[in-house]
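S.K.: pasting a predicted model and its sequence here:
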Amino acid sequence: MVSSLQQLHALTGLRFLATAHVVAYHVYHLVFSGTEAPPGLHGLLDSGYVSLGLFFVLSGFILGYNYLEQPPGTYAARKAFWVARFARIYPVYALGLALDAPAYLKGLRDTWAVDPSRGLQHAEALVVTPLLLQSWTPWTAMAWNGSGWSLAVEAFFYAAFPFLAGRLGLLGPRALAVGAAVTYGAAMVFPALYMTVDPDHTGGTASAYNSGPWMLALRFNPLARLPEFILGILAARFFLLRSGESRRSHPVALAVVCAGVIAALAGSTVLPFPLLHNGLLAPVFAALFILLSWSQGAVARVLASRPLRLLGEASYALFLLHMPVLFAWKAVLKRLGESPTAAWAVVAFVVGSIGLSLLVHERVEKPARAWIRDRWARRGTEQSAAGL
């Protein structure tokens, strides 16, 4: 990684807002189920799944920004890259699985009692989920700590990145424009095909909570989401090519993009779900990352402020742990005879989840990451000393 690159702090703050969007989406559906907010607010709350697409584009952008100028081209460099990615994601991912294990095992037991064949499918998650392979099959993608499906997709991206970086990092401006258009077309072709063929016979009613097996495959399969990641890499290449503009602000363009994102989310109920879920806004997100990274304006300064940066750094833990915490909190409230929709209960969940994420980031995520990377570095030194 090129250590001399400037830190894109505004994107760290943006990560927290995107994670908060996902959390609000789950609270809206799992706590306030059956209650619908006013149309615009309903659209914002009902579109939390779109932030997963934002994360996929952002992942490509950040990795491209850090590695395109010095891609991991050798076997040793690729191995070091993969170890660094493993150290970054797996400790908190494993903690999320541990916290959600009681709920998953109870669900497995109940499903097996009703339908052993479905129970067997559900049980496959015991094997594939710890290996970050659950998103390759629709029935295992969300079986165990549902938020983790996106990490299985990210794991595929990480595996592919060293081989993509060496090629995409050589593209010039014209090739970038063609590549971006082709990649965006690839992102849209399968959702459009699904809408045309309607293999699940949804009659146009497919949604995050009303999906057949083909829709689940479209939503979760890493190959279907790869174009979003590649668009992020291409955006990073464009940003690096225009590095001379890194200190210039584009306030009007940034305002238009931010307003466009908010308007699309607020009106998400009138947009085709398959397209919106699988990258309809991906080019807009790529433009947002570029403009925020260039900007010195108020929006960028707020996102780059110390509180939002701290929350952004802990947002990965919040993303992976909020679902187990939510289910556990609902169980506690049920035992107490309290309503999960009470204002104090919702506030307690939000504050508790954020507090837990900050604690896990400092006490689990950072130490575990350092330990894994240190162990790997020492192993490499020992192998070099032994002449291996």
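M.R.: Great, that's in hand.

S.K.: can we go C-alpha only for contacts and neighbour counts from here?
M.R.: Will do.

S.K.: what packs against the helix or strand harbouring Trp371?
M.R.: Per DSSP states H and E, Trp371 falls inside helix 366-385. Helices and strands touching helix 366-385, by 3 or more CA pairs under 8 Å, 6 or more residues apart in numbering; DSSP states H and E, are helix 75-114.

S.K.: beyond the helix it packs on, next helix or strand please.
M.R.: Scanning forward in sequence from helix 75-114 by DSSP H and E, the next helix or strand is helix 116-123.

S.K.: ends of stretch 335-354, what's the gap?
M.R.: Stretch 335-354 has an end-to-end distance of 23 Å (CA to CA, to the nearest Å).

S.K.: so what's the gap between the helix holding Trp371 and the chain middle?
M.R.: 27 Å (CA atoms, centre = their mean, to the nearest Å).

S.K.: also this one, for the comparison:
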Amino acid sequence: MKLQSIQALRGVAALLVVLMHLRVLEAKSIADNGLSEPGIIGGLFTNGYAGVDLFFVISGFIMVYVTRNTAPGARAAIEFLFARITRIYPVWWAFAGAVTLYMIAAYGLPADNADWANATGGQPAASYLLKSFLLIPQSEFPILNVGWTLIHEVYFYLVFTLLLLAPRGWLPALLAGWAVIVTAGALLGLSSHNATNLVTLIFHPMTLEFLLGAAAGLAVTNGLVWRSGLLTLLATLWLLIALGYQGEETVFLLEWGRVFWFGLPAALLVYAAAGLDFENRHIWLFPALAGALVMIALYLLTGADGTSSEEARRAATLLTVTVGGVAMLIIIWFGWLLGQGAPERLNRTRSFFRHLLNGAVKLGDWSFALYLSHLIVLSALRLVFGMLGRSDALAPLFRLGHPGLMDNLVFAVTGLVLTLLTSWLSYRMYEQPLTILFGRLRKTMFHRDQPQPAPA
């Protein structure tokens, strides 16, 4: 059973990160041009890095869900690890390799000059690249910096593989024990806002987000589904409140703060959305989406973002969550009225929503490629805008910071279209064929000894 709501949330998580980086690169280009106008992307997307927290929660949920019928033992554990490793590394190597080739072209070989030293933090280039490609913690971000999250993912996979060796009934206690160990180590000062070595990786509080997702997975797979529609609405409001109210990034935020601000509402949202999948009540996603879009647009119109004063963020958040909540209620009320008086129109609405959900699911399918490719695409686009913007004739369209919104709008729309197109092509032409190939290889390796059903 493919969990459509969860897959759609993967797409939402990736888009949050894309929009955040689009905003950052837009602001850098405006500054490089010696201008100071605000970018077109702001508001809640200032804190779009919360998409990573949502990713981690989804990852924990999926690990529990896909192994719900797995028998304990070494064979099943190794098969699980094989499936996850072949899902991550080949795609990562493609994009990390592209950045490596760019750096070789830009900085030259041998990799012993100042530019390479600046990129590697003074480490030998060979060691830095090896750790980057293997996703091993080190003092600097990997060659493609979004890969820092994959270092955490690989760690999650390795530990969860060990948990699969034990009887399934032990899993709740083992996950709870893991949470206690992480919490204790972090409180003892063994963590850091960046996982620069094995110790800081093991005790990083963001692991608790993975465990929150695993707890949601345990609840759902054991049939503990409660008020999924209502909880989806409340979790959506909670997460948007966190996105709106959270301000300056601090060391606390990058460790424990992310768990409290974003991990908890993300876990509730994943639990509720999975419940909608199990109960086939996806229609509840429609008022959640409507309320979210109203809140995002209204918060943007207030002019507040993560850099605004606490008072401004609080006022904007209170206003937008109130209006967003009312919008959700209006959608539910109209849905009820249509169901009572014009059920045929409601059915046509359901058909439209089904197409919308299918589109979001496809975006979720592309989400890994989208996450890995977007910085490459947007950075290249920024260079193109920088070159074209030098021309006064082209300045209204390509010189970011030029008076008016046209330059900002062109950059934002072009950036989104190109990143989506790149992720779709990467998924269809590289990631999906590899997934099929490794899926067949996994069946050959781990299921060839199983008896085949007799022909009909």
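M.R.: Cool, got the structure. Keep in mind that this is a model prediction, so the values were computed, not measured.

S.K.: TM between them?
M.R.: TM-score of the superposed chains, computed with TM-score structural alignment, normalised by the length of structure 1, equals 0.76; 348 aligned residues with a CA RMSD of 3.6 Å.

S.K.: neighbours around the aligned residue in structure 2 for Ala331 of structure 1, how many?
M.R.: By TM-score structural alignment, Ala331 of structure 1 lines up with Leu383 in structure 2. Leu383 of structure 2 has 12 neighbouring residues, counting by other CA atoms under 10 Å.

S.K.: check which helix or strand covers Leu383 of structure 2.
M.R.: Applying DSSP H and E, one finds Leu383 of structure 2 within helix 367-388.

S.K.: what's the first helix or strand after that helix?
M.R.: helix 395-398.

S.K.: chain center to the helix or strand following that following helix: distance?
M.R.: As assigned by DSSP H and E, the chain's next helix or strand after helix 395-398 of structure 2 is helix 406-426. Chain-centre distance of helix 406-426 of structure 2: 18 Å, with CA atoms, centre = their mean.

S.K.: buried stuff in helix 406-426 of structure 2?
M.R.: 406-412, 415-416, 419-420, 422-424, 426 (16 or more other CA atoms under 10 Å).

S.K.: need the nearest residue in space to whichever residue in structure 2 pairs up with Phe349 of structure 1, chain neighbours excluded.
M.R.: Correspondence of Phe349 of structure 1 to structure 2, assessed by TM-score structural alignment: Gly415. Spatial nearest neighbour of Gly415 of structure 2, excluding adjacent residues (CA to CA, 6 or more residues apart in numbering): Leu378 at 6.0 Å.

S.K.: residues contacting that neighbour?
M.R.: Contact partners of Leu378 of structure 2, counting by CA atoms under 8 Å, 6 or more residues apart in numbering, are Leu22, Leu25, Gly415, Thr419.

S.K.: kindly indicate which of those lies nearest Met206 of structure 2.
M.R.: Leu22 (24.2 Å; CA to CA).

S.K.: show me where the stretch 251-400 of structure 2 has helices.
M.R.: Remark: helices assigned in the stretch 251-400 of structure 2 by DSSP state H, counting those that start in this stretch are 251-252, 258, 264-279, 285-302, 310-341, 343-365, 367-388, 395-398.

S.K.: out of these, the one nearest Ala114 of structure 2 is which?
M.R.: Proximity to Ala114 of structure 2, assessed across those by CA to CA, is greatest for helix 367-388 (21.5 Å).

S.K.: what's Val127 of structure 1 aligned with over in structure 2?
M.R.: In structure 2, Val127 of structure 1 lines up with Leu130, judged by TM-score structural alignment.

S.K.: burial measure for that match, as a count.
M.R.: Leu130 of structure 2 has 13 nearby residues by other CA under 10 Å.

S.K.: follow-up on the earlier one: looking at the helices of the stretch 251-400 of structure 2, which is buried most?
M.R.: helix 264-279 (a mean of 25; mean count of other CA atoms under 10 Å).

S.K.: between helix 285-302 and it, find me the angle.
M.R.: Counting by axes from the mean of the first three to the mean of the last three CA atoms, to 10 degrees, helix 264-279 of structure 2 lies at 150 degrees to helix 285-302.
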